[in-house]
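Colleague: Quick check, what structure comes out for this input:
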Amino acid sequence: MEDKIFLSSPHMSDEGYEMQYIKEAFDTNWISPLGENVNQFEKELAEKVGSKSAVALSSGTAAIHLALKAAGVMDGDIVFCSTLTFAATANPIIYQNAIPVFIDSDYETWNMCPKSLEEAFLKYPNVKAVIVVHLYGLSANMEKIVHLCQEYNVALIEDAAESLGSYYRGQPSGTHGDYGIYSFNGNKIITTSGGGMLVSNNEMKMDKVKFWATQSRDPARHYQHSELGFNYRMSNIVAGIGRGQLKVLDQRVEKKKYIFEYYRNELSSLKDIEFMPINDWNEPNYWLSAITMNGKIRPLNVIEALEKENIESRPIWKPMHLQPFFEKYDFIGTNVSEELFENGVCLPSDTKMTEKDLEKVVDIIKTVMLVGTHASM
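Modeller: Predicted coordinates:
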């Protein structure tokens, strides 16, 4: 495993910040959920992104679930959701017994297409919420999406699981809508091993979220529960890791950007390769460097060639409307997301990669492309 080049693996700080906070939790015996690390992690992350409040939770999925609940999504309600995403974005809609309608991407952002979203509003004017994803750290066109949600008076939830450290027009990703969620899964730009965070400027709603996440325990001397609750709170140990990781977030973004620019400089001249879109108004965190391949050499050719050398890569997310579980639900769009899925590859973007690692990846891709070119002549 030491020789393997990962797609994106955990990267603890060189300074050992994480262990300092973990040791503090052990020394004070705050091992179980809640404690000073949880409180401070919420405060520090909220300050980092400029949000009034934050609630640390067991996963990004839990954060989306409680955001939907806070938005009043109930049985039979319709929720618009980006189709080009991981299943964790859409699953909580089903948890609430609501009905997902999947919205296509556009080529400009790879994220939710405003034109398709507008079409969806015309078809389903009584929609209850919109979940927009910022894929691979790329921002969706939030100006248009926010405007549409305000026009139809619909709650907007940002799935910023992959985009902590990204900015749209100078404002942090996850803070443009009513609710924003972040994930600290092991492959994210910073990790707590597992966990998530929900942010919002609606402090009253966030107090309710915190109540639900701690089993909806009423303020009584005995255990009393007047509402359905969830065991969704982050532990004090996990939060300690998060506090340490947050200190190196900017360093991680800088390295991710370097990796992307290295690939772009080395590979952009190759025929039939295009890179994920970087717009003037978007400052991504470059979580994963992704390309599309539009010639005879297919993504699987590159993935398998890298795999033979113990290098991890991955296809672009398979759209939700193509997934066996979700294919029965409506889809609005022109199949841009399908084309991205069919042609896309996520390249190794691990922040521990060395120059030698990057050279190796690039050499393999160039070889695959050149051999394929000669073979097709």
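Colleague: from here on, contacts and neighbour counts on C-alpha atoms
Modeller: Will do.
Colleague: What distance do you get for the residue lying closest to L84 once chain neighbours are set aside to A88?
Modeller: Spatial nearest neighbour of L84, excluding adjacent residues (Cα to Cα, 6 or more residues apart in numbering): P319 at 4.5 Å. With distances taken as Cα to Cα, to the nearest Å, P319 is found 12 Å from A88.
Colleague: Equivalent analysis for E203, please.
Modeller: Going from E203 to A88 by Cα to Cα gives 25 Å.
Colleague: show me what contacts Q40?
Modeller: R243 (Cα atoms under 8 Å, 6 or more residues apart in numbering).
Colleague: Tell me how far it lies from G244.
Modeller: Taking Cα to Cα, one finds Q40 at 11 Å from G244.
Colleague: if I pick I303, what's in contact with it?
Modeller: 312-315, 345 are the contacts of I303 under Cα under 8 Å, 6+ apart.
Colleague: Can I get those residues in a markdown table including distance to W30 and secondary structure?
Modeller: Listed next are these as a markdown table, based on distance: Cα to Cα, whole Å; DSSP: H, G, I helix; E, B strand; the rest coil:
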| residue | distance to W30 | secondary structure |
| --- | --- | --- |
| E312 | 37 | coil |
| S313 | 39 | coil |
| R314 | 39 | strand |
| P315 | 41 | strand |
| V345 | 43 | strand |
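Colleague: before we go on, could you also do this sequence so I can check it against the first one:
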Amino acid sequence: MSESRILLSPPDVGELEQEYVMRAMRSGWVAPAGPDLDAFEAEVAERVGVSHAVGLASGTAALHLALVSWGVGPGDVVPVSTFTFAATVNAIRYVGAEPFFVDCDESGNMSPVLLERAVDQLRAEGRDVPVIVPVDMLGKCVDYATIGEIAVDAGARLLCDAAESFGATYRGKPAGSFGDASVISFNGNKIMTTSGGGMLLTDDRELAAHVRKLSTQAREPVAHYEHTEIGYNYRLSNILAALGRAQLVRLDDMLKRRREWRERYRALFADQPGVSILGGADDACDNCWLTAVVVDPDVSAWTAADLGAAFDRANVETRPVWKPMHLQPVSEGLRGTLDGTSERLFAHGLTLPAGSVLTDSEFERIEHAILEVTVA
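Modeller: This next block holds a predicted model:
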């Protein structure tokens, strides 16, 4: 029998999660909202250091409702990271606004230089830029100091897609605490999970209240069902929030485990010419959600495709880094400020298993697959 497949980042759940979920079920709070959801929001807000948190069905829902609440829509242009998962850009398109793609720098995060160039171009065209959406790539915070200044100068709000970076920090501040609002994800492959789910984090009381209202079909606070605006069924359930509460208790241990895998990968590739860990030159504050390597084919004796093939033979899952959104067929006709960096990283990058449930014996299989290529 072949060995079981090693996955990139499977959920890490156990007895504590079962205890929290069963307690929620026994309480009778199986309806969408309840005391565990209230507690989960408060606990995450406290950890991040913001005043308000709203638990939602996904990080995508959080992005969408922030944009709706701010009145972003047709005629608006939104500078956004091109090196990201489709959900970031989808939320912009949900409201009828136009995404304007901004390329990354060598860290994989939005380039402040290119962002400033994009904003200058759009303002020169007379376009309305109400919000900027940077993305924390694979758990590394963007340069929030510089990007925040650009947003202020442009008179734009900053909506931070921190879906991948919960638990990371930037200059001592937690991911999720930046901008006018931040969004985190609790999808099944993230650092911690509620199965599906996400959260909007902000110090803006009015924004949080409006997002919470919209997420429950925008029902007005009267005895009968009264609606004055379009709402959505986006609230996180109480039972899933209970799962999240248990995960939050274990978060630091899960972060530590992923950091250990990052360091072991770093040691394995240290003497390989032309091979680097994406964002790894300065990753002490990252959450190490996933570890990706970039292989320069002009320097290395092997390619990212060679490494991926070795992993496949060992029944180990890998994945290319994000295909830039400006290359996606669905983005045809959309513009951006691009310099080819994300395209190069996509062509020569490979994401490797780094989950907190990964075992030492499984990592030995990973190591053997790497050595099959690097010592050949």
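Colleague: so when I look at T351 of structure 2, I'm seeing a strand, right?
Modeller: Yes. Using DSSP: H, G, I helix; E, B strand; the rest coil, the assignment for T351 of structure 2 is a strand.
Colleague: Which residue in structure 1 aligns with it?
Modeller: Alignment note (TM-score structural alignment): T351 of structure 2 maps to C346 of structure 1.
Colleague: in which helix or strand would I find the residue nearest to that match when sequence neighbours are not counted?
Modeller: Nearest residue to C346 of structure 1, sequence neighbours excluded (Cα to Cα, 6+ apart): A290, at 4.3 Å. Taking DSSP states H and E as the criterion, A290 of structure 1 maps to strand 289-293.
Colleague: Give the aligned range of the following helix or strand past that strand in structure 2.
Modeller: Counting by DSSP H and E, the next helix or strand C-terminal to strand 289-293 of structure 1 is helix 299-308. Helix 299-308 of structure 1 corresponds to residues 304-313 in structure 2, going by TM-score structural alignment.
Colleague: need the helices for the stretch 201-350 of structure 2, in chain order.
Modeller: 205-215, 238-269, 304-313, 341-348 (DSSP state H, counting those that start in this stretch).
Colleague: so which of those helices comes closest to A66 of structure 2?
Modeller: Across these, A66 of structure 2 has its closest neighbour in helix 205-215 (6.7 Å, Cα to Cα).
Colleague: which other residues reach that closest one?
Modeller: For helix 205-215 of structure 2, using Cα under 8 Å, 6+ apart, the contacting residues are 51-54, 56, 62, 65-66, 69, 200-202, 219-220, 230-235.
Colleague: quick one: that helix aligns where in structure 1?
Modeller: Counting by TM-score structural alignment, helix 205-215 of structure 2 corresponds to residues 203-213.
Colleague: just the strands in the stretch 51-200 of structure 1 please.
Modeller: Taking DSSP state E, counting those that start in this stretch as the test, the strands found in the stretch 51-200 of structure 1 are 53-57, 78-82, 99-103, 129-133, 155-159, 167-168, 171-172, 179-183, 196-200.
Colleague: what's the nearest residue to G176 of structure 2 if we skip its chain neighbours?
Modeller: S182 (5.0 Å).
Colleague: what residues are up against the counterpart of the one you found in structure 1?
Modeller: Aligned by TM-score structural alignment, S182 of structure 2 pairs with G180 of structure 1. Listed by Cα under 8 Å, 6+ apart, the contact set of G180 of structure 1 reads 157-160, 174, 198-200.
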